[in-house]
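> starting from these lines, generate the structure:
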Amino acid sequence: MTRRRLSAPRIAPALALALAVPMTLGLSACGINSVPTAEENVKARWADVQAQYQRRADLVPNLVATVRGAAASEERILTNVTEARANATRISVSPEQLSDPAAMKSFSEAQARLSAAILPLQRLQEAYPQLQSQGNFTTLMAQLEGTENRITVAVRDYNEAVRDYNTRIRTFPEMIGAKLVHGAKPLQPFQATTPNADQAPKVDFESK
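All right, here's what the predicted structure looks like:
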């Protein structure tokens, strides 16, 4: 009697497929794909934050020039804004520095100083009504306010992406892939705080 042999080539593809599917699912569950995807999302959201701060920085010189034309005597305020803008544009945070608390703090503080310097500009129209009659000033202030709102949204989205990423690399099973393959480190949320933001800025129009 001749015995029939099972054909190895016929079994091999089926066996390979049966092993590949759970392995693929297992790797995905361990964060092989999801962790870098979450990291790239954080980087994209951070680019949005920087873009909005850059947009604000681009508006400031035009606003300063407009105010100088109508209220040249307020040179102290204009100088403070110009210096704060220069400092803010010098400090940047690359995607590789998002896990560095010191770098994030420096960026945040520089932007906060510019925010504080801009506040007196918004009060100048009270002492110089002629500013209100200048369409350029009104337009620039509206754009600046709109940019501040965009910054708030961009920072919120960035912090949400950081929260998602940091949760993934610290929870099972994605923490396995995060540590073994990606060497992932927690990323820093961004605190866009302005010193004494809860207090109305004091602008002394008498002393120069």
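
> from now on I want contacts and neighbour counts done on CA atoms only, so please keep to that.
Fine.

> got the contact list for the closest residue in space to Arg150 that isn't next to it in sequence?
Leaving out its chain neighbours, the residue that sits closest to Arg150 by Cα to Cα, 6 or more residues apart in numbering is Gln52, at 6.6 Å. Counting by Cα atoms under 8 Å, 6 or more residues apart in numbering, Gln52 makes contact with Thr147, Arg150, Ile151, Ala154.

> compare with the first, here's sequence two:
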Amino acid sequence: MIVTIVVLGLLLIQTIVIYNRLIRLRNNAREGWSGIDVQLKRRADLVPNLVTTVKGYANHEQQLLEDITKLRNQTIADQSIPNQAKTAAELGRSLQRLLVIAEAYPELKADKNFLKLQEQLSEIENTLQKSRRYYNGTVRELNIKIESFPSNLVAKIFSFEKFDFFALTDASDRAVPEINLN
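Below is the predicted model of the structure:
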């Protein structure tokens, strides 16, 4: 009788420990996503200023500017993590094309406002990369715990679900950029 009570007590304690660990990991993943979301919002807030600045110099790039504005609006809209990752990657590629186009306009490259916006965008992209790594690390830990025995039993009982990674959706994002210094 005492042995049964001790075993049940140990199982209850183990369940509580696992449950609390799953809660902590889930909250870390949510916090990680919040960090990505903040950086995506900062980038989206920067886009109208960047578009306006470039528009004054590069009027014939209207289609690219419209695409960037559309993607910016999609980024702000509520989306699932895979959709938001896809939209964010598309916006990032479009912004890179915009910066490449800006190279053709010496007056634009010298514009103080453009230079400041370009610097802010670079800072945001670096922070966004760090946020993605943190988020994916916390998601990895949570998903491992949800799939591993005996925590998978507790996760199933309390309906814990795996999170999606913030992943690159386009193979071209993984390609090494070609650099021509000539």
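
> that older thread, quick check: which element contains the residue nearest to Arg150 of the first structure?
helix 34-70 (DSSP states H and E).

> which residue numbers in the second structure go with that helix?
Across the second structure, the stretch matching helix 34-70 of the first structure (TM-score structural alignment) is residues 21-57.

> gap between the matching stretch and the chain center?
For stretch 21-57 of the second structure, the gap between its own C-alpha mean and the chain's C-alpha mean amounts to 7 Å (Cα atoms, centre = their mean, to the nearest Å).

> ok, stretch 82-100 of the second structure next?
How far stretch 82-100 of the second structure lies from its chain's middle: 12 Å, per Cα atoms, centre = their mean.

> what of stretch 59-71 of the first structure?
27 Å.

> contacts for it, please.
Taking contacts as Cα under 8 Å, 6+ apart, the residues outside stretch 59-71 of the first structure that touch it are 74-75, 78, 81-82, 85, 128, 130-131, 136-137, 140-141, 143-144.

> before we move on, what about stretch 151-162 of the first structure?
Taking Cα under 8 Å, 6+ apart as the rule, stretch 151-162 of the first structure contacts 38, 41-42, 45-46, 48-49, 52-53, 187-190, 192.

> ok, now how distant is the residue lying closest to Glu75 of the first structure once chain neighbours are set aside from Leu78 of the first structure?
Of all residues beyond its chain neighbours, the one nearest Glu75 of the first structure is Arg68 (7.5 Å), with distances taken as Cα to Cα, 6+ apart. In this structure, Arg68 of the first structure and Leu78 of the first structure are 7 Å apart, going by Cα to Cα, to the nearest Å.

> more crowded one of those two?
Shown here are Arg68 of the first structure and Leu78; by other Cα atoms under 10 Å, Leu78 has more neighbours (24 against 15).

> OK, contacts around that one?
The contact partners of Leu78 of the first structure, by Cα under 8 Å, 6+ apart, come to Val64, Arg68, Leu121.

> and Leu12 of the second structure, by the same measure?
Taking Cα under 8 Å, 6+ apart, one finds nothing in contact with Leu12 of the second structure.

> any idea which helix or strand carries it?
For Leu12 of the second structure, the enclosing helix or strand under DSSP H and E is helix 2-55.

> what's the first helix or strand after that helix?
Proceeding N to C from helix 2-55 of the second structure, the next assigned helix or strand is helix 62-76, under DSSP H and E.

> how about that next one: buried residues?
For helix 62-76 of the second structure, burial by neighbour count (16 or more other Cα atoms under 10 Å) applies to Leu64, Leu65, Ile68, Thr69, Leu71, Arg72, Gln74, Thr75, Ile76.

> do the same with stretch 166-179 of the first structure
If you call a residue buried by 16+ other Cα under 10 Å, then stretch 166-179 of the first structure has these buried ones: Asn166, Arg168, Ile169, Arg170, Pro173, Glu174, Met175, Ile176, Gly177, Ala178.
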